[in-house]
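1. Return a 3D structure for these sequence lines:
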Amino acid sequence: MIMKSISRVLIAAGFIALTACSASADNSTNQLKQKLAKQLPDREITSISTTPMKGIYEVVIGKRQIVYTDIKGEYILAGDMIDLAKKSSLTEQRTAELQKTDFSKLPLDQAIKDVRGDGSRVLVVFSDPDCPYCKRLERESLNGINNVTIYTFLMPLSIHPDAERKSKVIWCAADKHAAWSNFMLKDQMAEGAGTCENPIEKNMKLAESLGISGTPALIFKSGQIVSGAIPKEQIEQLLAAK
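-> Down below sits the predicted model:
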């Protein structure tokens, strides 16, 4: 029961503290890493480092999963760390840092391409045709955004039984972008059986490798990954970020 509880905490943990590493902490963190590795043999302990909170350490599980622990490795904590003086979440800052990816390495040929205006800015979106939040993103947040090239990776979720079929039909359409836009904006599905070769399975694996488990998920040129149908103003700010 204890191990199951720990697993649930690890799975639920999505936020962490901003670290402040020091050479003097190397020995203690190495010992702590070895101890946790024995206690959690089914988990990959990627790294351990100090945090601004004395006696509390950041533990990276796998690629992005983060929890806190004490120096003895006797307790595990999950949650936000807030800088009260600055009134900001160190957790959010650190999460954004860990979730960044190399935009230049994304396989854009697996996505539907939408060039608006001069197309000078770039944005990647992982989307499910049956996701209501994805439709909100298309109809509200992305509506009116110009001079951008949007690459949409079709990512049908298992919670939407017909999403995979629709994704294949859209991808196999003669005009992929028109088929996508017509369905997301007008609820008009393209005709066809969707039997052509498609990148759906590759997109799902790509999303998993990036730590993306839900839709919509946006990736900006800076490498920052943002989940949800965020407001148009926020999208504009992130498109402008270097």
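2. Going by C-alpha atoms from here, please, whenever you check contacts or count neighbours.
-> Noted.
3. Which stretches in this protein count as strands?
-> 45-50, 56-61, 65-70, 76-77, 82-83, 88-89, 112-116, 121-127, 148-154, 217-220, 225-227 (DSSP state E).
4. Second input sequence below; structure requested for side-by-side comparison:
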Amino acid sequence: MKLNISAFIAALILAFTAVTPALADEAQDQIARKISEAVPGLNVTSVEESEAAGLYRVQSSAGETFYSTADGQYVLTGDMLKITSQGVVNVSEQARADARLAKMEAFGTEGVIRFPAAGEEKAVISVFTDIDCPYCRKLHEEVPQLNDFGITVNYYAFPRSGPGTASWAKYESVWCSDDPQSAMTAAKSGERPPQASCDNPVEAQYRLGQEVGVTGTPAIVLEDGNMVRGYVPARNLAQGLGLL
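-> Sure, this is the predicted structure:
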């Protein structure tokens, strides 16, 4: 998720968590201090030298990436693009993918609703999903095709309406059912799942989605940390993964 100007201003108004960076050198300390003074609630998690001389890449706990001069005086928002002999490379997106992958691996797959590949597993996708999202339902209709292509689908909860809503309660009921896979399929077909409650990972998975930059559903995280935003037909996704 890019940090745009409006988001930067909003951070000034809505921020509540102090910056607590663990930084190595003087320039990094200075950048963190300047940003801390200007945006008290922006939780900076890392400051590193970027590929561009004189610019440091700053990342926040919300998955935002922006850039600063070494003195912390100037802050640049938006993606950094690099011109190479093969074309234009989005350096910022690659950094986000690396950070996203680290968060996903740290969180693990415990508590996911899993639809395993049929036969040999050739790829795994992590899908942040909302039961009531039309395009999530469309993607779910093609999960058997994805499985036939050798793709395992791991569902993570991301009810877009947030806690305390009907969509949130549906996901909890699905997860707490005796057969979450069947309950998920039924719910995404329009059936209302029988109400059920238990200790569940819906909130934790939802927060993970926020941390890795999910802004809409379905959001498909690939094994290299890159994210496909929105519905993609099963065959196109398999082709993109090099399976066809």
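5. quick revisit: and the strands of structure 1: which comes nearest A12 of structure 1?
-> For A12 of structure 1, the closest of these is strand 65-70, at 8.8 Å, according to C-alpha to C-alpha.
6. hmm, back to that, turn the strands of structure 1 into TSV, including distance to I11 of structure 1 and mean neighbour count.
-> Output for the strands of structure 1, formatted as TSV (distance: least, C-alpha to C-alpha, whole Å; neighbours: other C-alpha atoms under 10 Å):
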stretch	distance to I11 of structure 1	mean neighbour count
strand 45-50	14	20
strand 56-61	10	22
strand 65-70	8	22
strand 76-77	12	18
strand 82-83	21	15
strand 88-89	21	15
strand 112-116	32	17
strand 121-127	22	21
strand 148-154	25	23
strand 217-220	19	23
strand 225-227	17	19
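7. can I get these in a markdown table with distance to A178 of structure 1?
-> Below are the strands of structure 1 laid out as a markdown table (distance: least, C-alpha to C-alpha, whole Å):
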| stretch | distance to A178 of structure 1 |
| --- | --- |
| strand 45-50 | 44 |
| strand 56-61 | 41 |
| strand 65-70 | 38 |
| strand 76-77 | 48 |
| strand 82-83 | 45 |
| strand 88-89 | 41 |
| strand 112-116 | 9 |
| strand 121-127 | 15 |
| strand 148-154 | 12 |
| strand 217-220 | 20 |
| strand 225-227 | 25 |
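8. Figure out which of the ones you listed is closest to L10 of structure 1.
-> Among these, the nearest to L10 of structure 1 by C-alpha to C-alpha is strand 65-70 (6.8 Å).
9. Read off where that closest one ends up in structure 2.
-> On structure 2, the counterpart of strand 65-70 of structure 1 by TM-score structural alignment is residues 64-69.
10. do stretch 130-138 of structure 1 as well
-> Taking TM-score structural alignment, stretch 130-138 of structure 1 hits residues 132-140 over in structure 2.
11. Buried ones in the matching stretch, by neighbour count?
-> By 16 or more other C-alpha atoms under 10 Å, the buried positions in stretch 132-140 of structure 2 come out as D132, C133, Y135, C136, R137, K138, L139, H140.
12. Rebuild those as JSON lines, extending it with distance to A102 of structure 2.
-> Shown next, in JSON lines, are the buried residues of stretch 132-140 of structure 2 (distance: C-alpha to C-alpha, whole Å):
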{"residue": "D132", "distance to A102 of structure 2": "29"}
{"residue": "C133", "distance to A102 of structure 2": "27"}
{"residue": "Y135", "distance to A102 of structure 2": "27"}
{"residue": "C136", "distance to A102 of structure 2": "25"}
{"residue": "R137", "distance to A102 of structure 2": "28"}
{"residue": "K138", "distance to A102 of structure 2": "29"}
{"residue": "L139", "distance to A102 of structure 2": "26"}
{"residue": "H140", "distance to A102 of structure 2": "26"}
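13. remind me, longest helix of structure 1?
-> In structure 1, assigned by DSSP state H, the helix with the most residues is helix 26-39.
14. how big's the offset between it and structure 2?
-> Once fitted to structure 2, helix 26-39 of structure 1 is off its aligned match by 3.4 Å on average (mean C-alpha distance after the TM-score superposition for structure 1).
15. Compute the distance from the centre of that helix to the centre of its chain.
-> Its chain's C-alpha centre and that of helix 26-39 of structure 1 lie 28 Å apart, by C-alpha atoms, centre = their mean, to the nearest Å.
16. Same question for stretch 59-66 of structure 2.
-> With C-alpha atoms, centre = their mean, you get 12 Å for stretch 59-66 of structure 2.
17. Please consider this matter closed, and thank you.
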